[in-house]
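1. How does the following fold in three dimensions:
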Amino acid sequence: MSRDVVVVGSANVDLVVEVPRRPGGGETLLGGDLQRLPGGKGANQAAAAARCGADAGIVACVGHDADGAFLRDRLSAAGVDTSTMIGVDGATGTAIIFLTPDGENSIVVSPGANAALDIERAEQHAAAWTGSRVLVLSLEIPAATAFRVAARAAACGTRVVLNAAPATRIAPETLRLCDPLIVNEHEARAALGDDTTDAAGLAVEDYERLAGRLREAGACSVVITLGPAGAVVAGGGAETPTRVAAHRVPVIDTTGAGDAFVGAVACELARGVDLVEAVRFATAVSAVSVQRVGAQASYADRAEVEAFIAARAETPGATATPR
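-> Predicted coordinates for the structure are as follows:
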């Protein structure tokens, strides 16, 4: 069965604790109540795509444990087909998240079962991702798997969206498959092998040039998300790098907002929307998500996002596209 969007990626249980600030070395802090929420970049992206109206599925590995069952249930509830999730020996992936009052977070991921998503296991469900309109990949699974899947899917005519996170250098042969490559400011520089230590100090114009460099290196199209500066889009109908502004909203929790953005872009591309307009819609999806706690738990359905867009049509703001 051909689907709009298939994600080959990670699935984690998020253990979230609200803290007054990030702890220093050797320091113990008292935090709020522990929350157990569904997460993982791949699962988040699939859930966001489904919430936006896409017929979405996911290929991911989870353990034969309560956490794996929890993730299957939560994804099914979001409208994602979980029939291609793979049970493996070992623990389901886990992310430990410290959430500060400004809505920012610090995250430590224990990959667990996600590390078992090798090429052989991904190939078990090749019919799902080679037959989809849009394939979404990120790098919380083995990079060799992601890059192999991208190459085979592209050869079958599937549009490949690569969210190159965590940051890593991307070989030209993989860049050429990306339509788009979605990265934040640090990941954008890492994709080209640049030093990322001073990335936060660069201006929007620098990222417009960087988007151009990524296209010159082979990427079919590029989206760089820039926090308060919005996003830069190159290719996909935007041959000159185009800035898309974000929305001014109160931020409660940024966890998973970038994944909401990626899933929403994939949904819109599968519907035939051009890349700039897909990014505009995705910016609204992520703006809604940061006003709530959690990743998948914060994702709105399409009707709510469209109501948000309509309500702000006469007074657009510009801040905080998630990284």
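
2. all contacts plus neighbour counts: C-alpha atoms, from now on.
-> OK.

3. what about Pro180, which helix or strand?
-> Assigned by DSSP states H and E, Pro180 falls within strand 178-184.

4. Now the second one, please; I'll put the structures next to each other:
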Amino acid sequence: MSTRTPAVTVVGSINLDLIATAERLPTAGETIGGAALSEQPGGKGANQAAAAARLGGSARMIGAVGSDVQGQRMLDALAGAGVDTADVAVLPQPTGTALIVVDRDGENQIVVCPGANSHLALDRVEFGPDETVLCQLEVGLPVALKAARRSKGYFVLNAAPAMDLPAELLERCDLVIVNESEYALIPALAQAKLVAVTYGGDGSAMFEHGRKVAEAPSVSVAVANTVGAGDAFCAAVVLALRSGLDYTQALAVANAVGGDAVGDPSSQPDLAQLGYYVGRTAASADAR
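-> All right, here's what the predicted structure looks like:
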């Protein structure tokens, strides 16, 4: 593994998360009382950038917030995590908001109101030839496609939320990251050059052109909130691969990071440096 954690540029969403923690998730048309409300910085893009920075990588965020109190709060949270926010646009539209219900087991239901995220433009954004770019689909497929076209270095797509992906985008991806539901909903991923798939409590696996080439078990943890866990996994697996770890090692490290994220109630949890997780997973493998 490289002694220096790589730089990552994240192109993606920035949201205020309004989280209601309830005993269970409501069914259609049902009202549930007794919930506790909290507000947190969130958005898949911001969560991934914050995780990358906390893991020790140099993280740059490309996104959009509103010129409102919430937008400034999101910028302050990113800067506090160590993320470069110089390329975050401040727009007239309201800051994106996610309405989230979390049950006692950490499972969730999410409705996203994109706000400023829907108006993100990359016209003035430059990507270096050696820059690792991580993108998701909460900012829309056209933005992801433009990022893929403009990026000349290692390009990663977290294909969430699931949708049909044009062949041009898939062919450009050096790595696609999805959960098991998204993998099932996007059949074209079976043709992708490299796909990391998460399976919750069953760990994760890596596929080359639809063939499983590596897997790693999950880490047993008490679940507090699953909202930011997948985003922490994304940042970790990208940094681990770019640091020179093989597929199995990278998955194990990302599973450990995701496990710590699941145990934290925040959407942008505090995390240790990447090297800590590398050492931890190596020690765990030796113990087995």
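
5. Any chance you could compute the TM-score here?
-> Here the TM-score for the pair of chains, by TM-score structural alignment, normalised by the length of structure 2, is 0.90; 282 aligned residues with a C-alpha RMSD of 2.2 Å.

6. still on that earlier bit, by contact count, what packs against the strand holding Pro180 of structure 1?
-> Where contact means 3 or more C-alpha pairs under 8 Å, 6 or more residues apart in numbering; DSSP states H and E, strand 178-184 of structure 1 is packed against strand 159-163, strand 221-225.

7. and the aligned residue in structure 1 for Asn15 of structure 2, what is it in contact with?
-> When structure 1 is aligned by TM-score structural alignment, the residue opposite Asn15 of structure 2 is Asn12. Applying C-alpha atoms under 8 Å, 6 or more residues apart in numbering, we find Asn12 of structure 1 in contact with Pro38, Gly39, Gly40, Ala43, Leu71, Thr92, Gly93, Thr94, Ala95, Pro111.

8. The fourth one is in what secondary structure piece?
-> With secondary structure defined by DSSP H and E, Ala43 of structure 1 is part of helix 41-51.

9. any chance of the contacts of Asn12 of structure 1 in JSON lines, plus neighbour count, distance to Ala77 of structure 1 and secondary structure?
-> Listed next are the contacts of Asn12 of structure 1 as JSON lines, based on neighbours: other C-alpha atoms under 10 Å; distance: C-alpha to C-alpha, whole Å; DSSP: H, G, I helix; E, B strand; the rest coil:
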{"residue": "Pro38", "neighbour count": "27", "distance to Ala77 of structure 1": "11", "secondary structure": "strand"}
{"residue": "Gly39", "neighbour count": "29", "distance to Ala77 of structure 1": "14", "secondary structure": "strand"}
{"residue": "Gly40", "neighbour count": "25", "distance to Ala77 of structure 1": "16", "secondary structure": "coil"}
{"residue": "Ala43", "neighbour count": "32", "distance to Ala77 of structure 1": "12", "secondary structure": "helix"}
{"residue": "Leu71", "neighbour count": "22", "distance to Ala77 of structure 1": "10", "secondary structure": "helix"}
{"residue": "Thr92", "neighbour count": "27", "distance to Ala77 of structure 1": "19", "secondary structure": "coil"}
{"residue": "Gly93", "neighbour count": "25", "distance to Ala77 of structure 1": "20", "secondary structure": "strand"}
{"residue": "Thr94", "neighbour count": "22", "distance to Ala77 of structure 1": "20", "secondary structure": "strand"}
{"residue": "Ala95", "neighbour count": "22", "distance to Ala77 of structure 1": "21", "secondary structure": "strand"}
{"residue": "Pro111", "neighbour count": "20", "distance to Ala77 of structure 1": "23", "secondary structure": "coil"}
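
10. The helix holding Ala43 of structure 1 vs structure 2, average offset?
-> Aligned to structure 2 and superposed, helix 41-51 of structure 1 gives a mean residue distance of 0.6 Å (mean C-alpha distance after the TM-score superposition for structure 1).

11. and that helix, which stretch of structure 2?
-> Residue span in structure 2 matched to helix 41-51 of structure 1, by TM-score structural alignment: 44-54.

12. and the aligned residue in structure 1 for Pro265 of structure 2, how many neighbours?
-> Under the alignment (TM-score structural alignment), Pro265 of structure 2 pairs with Val293 in structure 1. By the criterion of other C-alpha atoms under 10 Å, Val293 of structure 1 has 21 neighbours.

13. Hmm, Gly115 and Gly96 of structure 2 touching each other?
-> Yes - between Gly96 of structure 2 and Gly115 there is a contact at 4.4 Å, judged by C-alpha atoms under 8 Å.

14. Quickly list what's touching both of the two.
-> Joint contacts of Gly96 of structure 2 and Gly115 (C-alpha under 8 Å, 6+ apart) are Gly66.
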